[in-house]
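Asker: For reference, the sequence and a predicted model appear below.
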Amino acid sequence: MPNNLFYKCLGAASLALAVGACKTPELVVKNESRNVPASYPVAPSAAAADSANAARLPWKQFFTDPNLQALVETALQNNQELNITLQEIEIARNEVRARAGEYLPFVNLGARADVEKVGRYTLQGATEEQVDIKENRRTPDPLTNFQIGAFATWEVDIWHKLRNAKKAAALRYLATVEGKNFMVTNLISEIANAYYELLALDNQLAIVQQNIGIQSNALELVKLQKESARTTELAVKRFEAQVQHTRALQFKLRQQIVETENELNYLAGRYPQPIARDDASFNTLLPAAITAGLPAQLLANRPDIRQAEQQLGAAKLDVQVARANFYPRLGLSAGAGLAAFTPGLLVSSPQSLLYSLGGDLIAPLVNRNGIKAAYYSANAVQTQAVYRYEKTVLNAYIEVANQLSSIGNLAQSYDAKAKEVAALNQSVDISNSLFRSARAEYTEVLFTQREALESKFDLAETRMQQLQATVKVYRALGGGWK
């Protein structure tokens, strides 16, 4: 009777300890906000708040220049950073395979051979000696042993710990895919921006060469006027200095062209070579009309937002995996095979047959600090993922708002610059005419020519910024990867 009472008390205590082991600490969980404004604060008329969205256009429809298309296609095949990312996707895919295999039984096939000589004055040796005397036979000494069989272990996924780990790995795999998509979007954007910069530099070089001719003609005129004593050597030197300054400028532009070409070649994953382009078309290029759609569409269109979303989902599952460590773990093991002390007896069945079956239920009871630390850390990582997701959404919205505003302001700036260039071109003709008739100083001619050159440069720069702004808003909306 006292023994029965003891066993009852022991069972009750074991049950209480098991229940206590399953208790998990409380967490402060932060949930993400998916709310975005209903519209963008500043938008041109072409970007009215409706569902039409330029991000839905494939990049070949958005960028119609065949030379630019060829560059992008080459980069999508050869760009080293993109190819590195593709291998990261393969690594993540293999991680999913590994996690999927963990909640299936592990079965191993093995063979073993060993030899053992036990001491006479040991428990095993003394026992075998008694057996030998009673049955009048002796065990081989030393004793050999040969085994062959299959052995299996399996952790029963009671709390879905292993399944959640597999799902988390799958979400991280999807996140790497979205990361690749975001890289494709950025790569196309970088190539288009550099390509438009190259066209603008070609245009500026043509402007410089044209101005060298104009300034050289003005220099010859000043020299003739000096010979007729209508001006001084100072005017000649000032005009000559301006011609040399402009000639020096063209070499600076040539270097920028080389560097921009090599930047495009680097993005395309190839060694330096000439970039095919129609530089004469720059002045006729018009920025593409942009439809921005609704801010809520960013959640589906932007690969970086989708990547942050997948990473957040994986972090949430990691918390569930960490929580499952507080609960009992059930493991099963089994084995079947043949064993004998000589190889010839392995086939003597059923005498040589062996098998085993076991199970264990283990739960953490004392000193769970390591499990708690992992649990709290997983929750902290999840909270980080929430903030990172919200930051990514906010950044995407601001990028679109900035670029939409830039498109509108650059359009007005280009119109003003075009009028400035027209006025200064007329000023150059007027100043030259007045200088010939001695009604204007040579400094007025110099200043007018310099201002005209700068205004043409600014006009080309503004056109380039307009084209790049459309590229940037296309990228900011999430276009290019589909």
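Answerer: Nice, I can see it.
Asker: contacts and neighbour counts: CA atoms only from here.
Answerer: Noted.
Asker: Distance from the chain centre to the lengthiest strand in the chain, please.
Answerer: When the chain is parsed with DSSP state E, its longest strand is strand 143-156. What separates the centre of strand 143-156 from the centre of its chain is 46 Å, taken as C-alpha atoms, centre = their mean, to the nearest Å.
Asker: ok, now stretch 196-205?
Answerer: 31 Å.
Asker: One more: stretch 314-323?
Answerer: Centre to centre, stretch against its chain (C-alpha atoms, centre = their mean), the figure for stretch 314-323 is 23 Å.
Asker: ditto for stretch 357-369
Answerer: 41 Å.
Asker: do the same with stretch 341-360
Answerer: That offset, for stretch 341-360, works out to 55 Å (C-alpha atoms, centre = their mean).
Asker: Could I get the buried residue list for it?
Answerer: Neighbour counts over stretch 341-360 (16 or more other C-alpha atoms under 10 Å) mark 341, 346, 353-354 as buried.
Asker: Skip ahead from the longest strand of the chain and say which helix or strand is next.
Answerer: Beyond strand 143-156 on the C-terminal side, the first helix or strand identified by DSSP states H and E is helix 161-227.
Asker: Pretty sure Gln351 sits in a helix.
Answerer: No: per DSSP: H, G, I helix; E, B strand; the rest coil, Gln351 lies outside any helix segment and is coil.
Asker: want to compare, so here's the second one:
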Amino acid sequence: MLKRIISIGLGVACMSLTFTACTTPALVEKSVNTAVPASYKTSQDTSNTAKGKWQAYFTDPNLSALIDNALQNNQELNITLQEIQVAQNEIRARKGEYLPSVGLRGAAGVDKVARYTNIGAMEATTDIKPEKEMPEPLPDFLAGAFATWEVDIWHKLRNAKEAAVLRYLSSVEGKNFMVTNLVAEIANSYYELLALDNQLDIVQQNIEIQTNALEIVKLQKQAARVTELAVRRFEAQVLSTRSLQYDIQQRITETENRINFLVGRYPQPIARDAKAFNNLAPVAIQAGVPAQLLENRPDIKQAELDLAAAKLDVQVAKANFYPSLGITAGIGFQAFNPAYLLKSPESLLYSLAGDLTGPLINKNAIKATYYSANAKQIQAVYNYEKTILNAYIEVANQLSNISNLEKSYDLKSQQVQALNQSIVISNDLFRSARADYMEVLLTQRDALESRFELIETKMKQLNATVHMYQALGGGWN
């Protein structure tokens, strides 16, 4: 009769757990859209520059040395490497959750029961033969092994481990994306530094030209060919250009220190060849096809792995609605005298128990976790699509930028050439009193600005090739 009651009780419990598992709430799902255009507007070739190593792309030895040092010493990158180690340890922790946990236990104690208690009274009234009674106080010695194991019926623990693996891989891709950005930032700052050096050189040349012009105007004033106003205007022009020199020197200092910070060292001069700047030509870049972004861009692969991990999180949260089975076991020896501790089977003890539990009522916490996991999954879908779209737009923008900068540089080169000739002509006309001093000043100012703009355009061209390399996903391999 007792067995029948137990069987009926277990059957009712199983039916209740089955009913609980069948009432999992429905979710609104969203599928990811990874479709991209077949090609870029100005590119049809499948060759892709981003697949090459950064050492082959940045051939300047000074720049290569800076990048190499930064990849070893940059603090932010090293922090990210430790985050990868944390993610790797999370895998170990998750893996241990679905494997049996076994531990050893040893214990020793002493116990004296009070006489005026139920146990003490029973011992006092029990007729025990002399020398067979239990010792008082009662020692207790124990040595054994104990194990616990949650049987992963619904793959909840395995899915949690797989999600941890995906997040570890995601952190690796995050590190790769940081490397791409770090390489690009150092290259851009290096080219900016070269441009500032050349602008400083132009300013110093103009200071010399303007100073000579000022001396000529002073002589002409002594000859009563010009007034004091002309002298003051030329003098003001010289002072303005000298002031510009210190502004550029400050920008050089800040740019050098920005590079030093990225390299992970205290301020020091940056080795460079400023004269080589004018001979630098933008590298021809092959953009390939948009589908290659899914493979080349670390941020896209990171978003993809985060999405896969979020999907597994939903499965883990869903498994909480189902019953869980836990098994506990133990085996060892226990005795009140150490001499009897290893005597078998008298001192042998063992236990084995199974525990089947599942939620029945008040499942709000489980539902909230389930809904939150699904919301994060949908969020990951949108983030994945946004990352792909952003990558495509970055490449498209840089393709257009490179083309427009090339045309702009050609026109500005012609402008500089024309204004340089104008300086010579205006000075000759001024000496022969056929041109006003304002024409000379305006021509010098326009020539200085045009040369500055030409250097700025060259720097933008070089930066555009860096941004393009970065947008294609180059620099991390």
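Answerer: Now that the structure is in, tell me what you want to look at. Every value quoted in this text rests on a predicted model; they were computed, and no experiment measured them.
Asker: The longest strand of the first structure relative to helix 161-227, how many degrees between them?
Answerer: Orientation check (axes from the mean of the first three to the mean of the last three C-alpha atoms, to 10 degrees): strand 143-156 of the first structure against helix 161-227 gives 70 degrees.
Asker: What is the nearest of the buried residues of stretch 341-360 of the first structure to Leu123 of the first structure?
Answerer: Among these, Phe341 lies closest to Leu123 of the first structure (C-alpha to C-alpha), at 20.4 Å.
Asker: Tell me the residue in the second structure aligned with that closest one.
Answerer: Mapped onto the second structure by TM-score structural alignment, Phe341 of the first structure lines up with Phe336.
Asker: Now do the same contact list for that match.
Answerer: Counting by C-alpha atoms under 8 Å, 6 or more residues apart in numbering, Phe336 of the second structure makes contact with 138-141.
Asker: measure it to Pro290 of the second structure for me?
Answerer: Distance, Phe336 of the second structure to Pro290 of the second structure, using C-alpha to C-alpha, to the nearest Å: 77 Å.
Asker: Determine the three-state secondary structure at the aligned residue in the second structure for Tyr327 of the first structure.
Answerer: Superposed on the second structure with TM-score structural alignment, Tyr327 of the first structure falls opposite Tyr322. Recorded secondary structure, Tyr322 of the second structure: coil (three-state DSSP).
Asker: His155 of the second structure versus Tyr322 of the second structure, what's the distance?
Answerer: As judged by C-alpha to C-alpha, Tyr322 of the second structure and His155 of the second structure stand 11 Å apart.
Asker: Which one's more surrounded, these two?
Answerer: With neighbours defined as other C-alpha atoms under 10 Å, Tyr322 of the second structure and His155 compare such that Tyr322 has more, 23 against 14.
Asker: For the more buried one, which non-adjacent residue is spatially closest?
Answerer: Closest residue to Tyr322 of the second structure in three dimensions, ignoring its sequence neighbours and counting by C-alpha to C-alpha, 6 or more residues apart in numbering: Ala21, at 4.7 Å.
Asker: which residues of the stretch 251-400 of the first structure fall in helices?
Answerer: Assigned by DSSP state H, counting those that start in this stretch, the helices in the stretch 251-400 of the first structure fall at 298-301, 303-324, 369-436.
Asker: sorry, back to before: surely the match of Tyr327 of the first structure and Leu17 touch.
Answerer: Yes: counting by C-alpha atoms under 8 Å, Tyr322 of the second structure touches Leu17, with 7.1 Å between them.
Asker: which neighbours do those two share?
Answerer: 358-359.
Asker: Give me whichever of the helices of the stretch 251-400 of the first structure is most buried.
Answerer: helix 303-324 (a mean of 24; mean count of other C-alpha atoms under 10 Å).
Asker: Quick check: that one compared with the second structure, mean distance?
Answerer: Comparison of helix 303-324 of the first structure with the second structure after fitting gives an average deviation of 0.6 Å (mean C-alpha distance after the TM-score superposition for the first structure).
Asker: Where does stretch 361-370 of the second structure end up in the first structure?
Answerer: Against the first structure, stretch 361-370 of the second structure falls on residues 366-375 (TM-score structural alignment).
Asker: Quick check: the aligned residue for Arg251 of the second structure in the first structure?
Answerer: Checking TM-score structural alignment: Arg251 of the second structure goes with Gln256.
Asker: returning to what we had before: from the buried residues of stretch 341-360 of the first structure, which land in strands?
Answerer: When DSSP E defines the strands, the subset of these inside them is 353-354.
Asker: Please tell me how far the closest residue to Leu338 of the first structure other than its chain neighbours sits from Ile430 of the first structure.
Answerer: Spatial nearest neighbour of Leu338 of the first structure, excluding adjacent residues (C-alpha to C-alpha, 6+ apart): Leu353 at 4.7 Å. Counting by C-alpha to C-alpha, the gap from Leu353 of the first structure to Ile430 of the first structure is 112 Å.
Asker: ditto for Leu286 of the first structure
Answerer: 31 Å.
Asker: Doesn't Thr139 of the first structure belong to a strand?
Answerer: No: under the criterion used here (three-state DSSP), Thr139 of the first structure is coil, not part of a strand.
Asker: Mind telling me what it corresponds to in the second structure?
Answerer: By TM-score structural alignment, Thr139 of the first structure lines up with Met134.
Asker: neighbours around that match, how many?
Answerer: Met134 of the second structure, neighbours per other C-alpha under 10 Å, totals 11.
Asker: Need the residues that contact stretch 206-224 of the second structure.
Answerer: So stretch 206-224 of the second structure is contacted by 226-228, 230-231, 234-235, 237-238, 241-242, 448 (C-alpha under 8 Å, 6+ apart).
Asker: Which part of the first structure matches that stretch?
Answerer: Residue span in the first structure matched to stretch 206-224 of the second structure, by TM-score structural alignment: 211-229.
Asker: Which positions within that stretch qualify as buried?
Answerer: Neighbour-count burial for stretch 211-229 of the first structure [16+ other C-alpha under 10 Å]: 211-212, 215-216, 218-219, 221-223, 225-226.
Asker: Likewise for stretch 84-97 of the first structure?
Answerer: Across stretch 84-97 of the first structure, burial judged by 16+ other C-alpha under 10 Å covers 85-86, 88-89, 92-93, 95-96.
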